[in-house]
Each structure stands twice: as C-alpha cells, then as structure tokens.
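Colleague: Could you work out the structure for the sequence below:
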Amino acid sequence: MLLSYVNTQLRDFYRSLDAFCEDRGLNRKDLEDKLDMIDYAYDPAVNQFV
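Modeller: Presented below is the predicted three-dimensional model:
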C-alpha cells in the first residue's frame, strides 16, 4: 500500500523524492529504508521506487 501511494504521489505531483518528503514532512532515509525492506529502491531517472 505504501509503495503504491508513494509512487502515485511521485508520478502525479512531485518532481523528486526530496520534494515529496519535504512537502509531507517525512524523513527520506526512513522512507527508503522501509521500502527497501520489500526490495524497492528509489530510481531518480524515473522518479519512482522500482
């Protein structure tokens, strides 16, 4: 669920993961660590977790 939400937000509203995290008041490393637990990593070339 988190993965889907984050990728949708990145695709539709944000130019980068940093912009998303700043706007939402999230710690980027914490978010990346959480999604890494299910083997997803942020790819800035496509602005998505893949």
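
Colleague: make it CA atoms for all contacts and neighbour counts henceforth
Modeller: Noted.

Colleague: how about the helices in this protein?
Modeller: 2-13, 17-24, 28-36 (DSSP state H).

Colleague: Out of those, flag the one nearest residue 44.
Modeller: Between residue 44 and the helices of the chain, the tightest spacing by CA to CA is seen for helix 17-24, at 7.8 Å.

Colleague: Here is the second sequence; please produce its structure so I can put it next to the first one:
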Amino acid sequence: MDREVLLKMDPNILVSMINMKLRDFYSNLDSYCDDMDISRDLIEEKLKSAGYTYHSDINQFK
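Modeller: Predicted structure coming up:
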C-alpha cells in the first residue's frame, strides 16, 4: 500500500483492513509495516485522528 493511498483511505475501512491482516497474517504491527513497507508512525497517526489506538496485547486497533 502506498503512502498516498493510505492517506486518502477512509480510516474506518483502513482499520478494518489492518485489523484483519493483523489477525490472520501478522503477530504484531511492526511485522505488518515491514512487510508492507509502510511507516508505522504514518498508520498510527492516520488511525489516531479517527480515535483508534494500537493495542499490542490484543494485536489490533480499537
């Protein structure tokens, strides 16, 4: 996913997509970000603006 697509994506759709990927394929957010070659900070900032925070203990944004 490229940076421009991420920045334009609706945060509610984005959180759903990322949580599904975290649940099904990745043990943590860093692994997802490394594999997708995208900044963790960028994802967290985008989702924080919509009220979502990453919880490492459950490996998802809420």
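
Colleague: what's the TM-score for these two chains?
Modeller: TM-score for the superposed chains, counting by TM-score structural alignment, normalised by the length of structure 1: 0.98, backed by 50 aligned residues with a CA RMSD of 0.3 Å.

Colleague: Make JSON lines out of the helices of structure 1 and add distance to residue 45 of structure 1 and mean neighbour count.
Modeller: Listed next are the helices of structure 1 as JSON lines, based on distance: least, CA to CA, whole Å; neighbours: other CA atoms under 10 Å:
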{"stretch": "helix 2-13", "distance to residue 45 of structure 1": "12", "mean neighbour count": "14"}
{"stretch": "helix 17-24", "distance to residue 45 of structure 1": "11", "mean neighbour count": "14"}
{"stretch": "helix 28-36", "distance to residue 45 of structure 1": "16", "mean neighbour count": "14"}
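
Colleague: need those in a markdown table with distance to residue 47 of structure 1, can you?
Modeller: Putting those into a markdown table (distance: least, CA to CA, whole Å) gives the following:
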| stretch | distance to residue 47 of structure 1 |
| --- | --- |
| helix 2-13 | 6 |
| helix 17-24 | 7 |
| helix 28-36 | 13 |
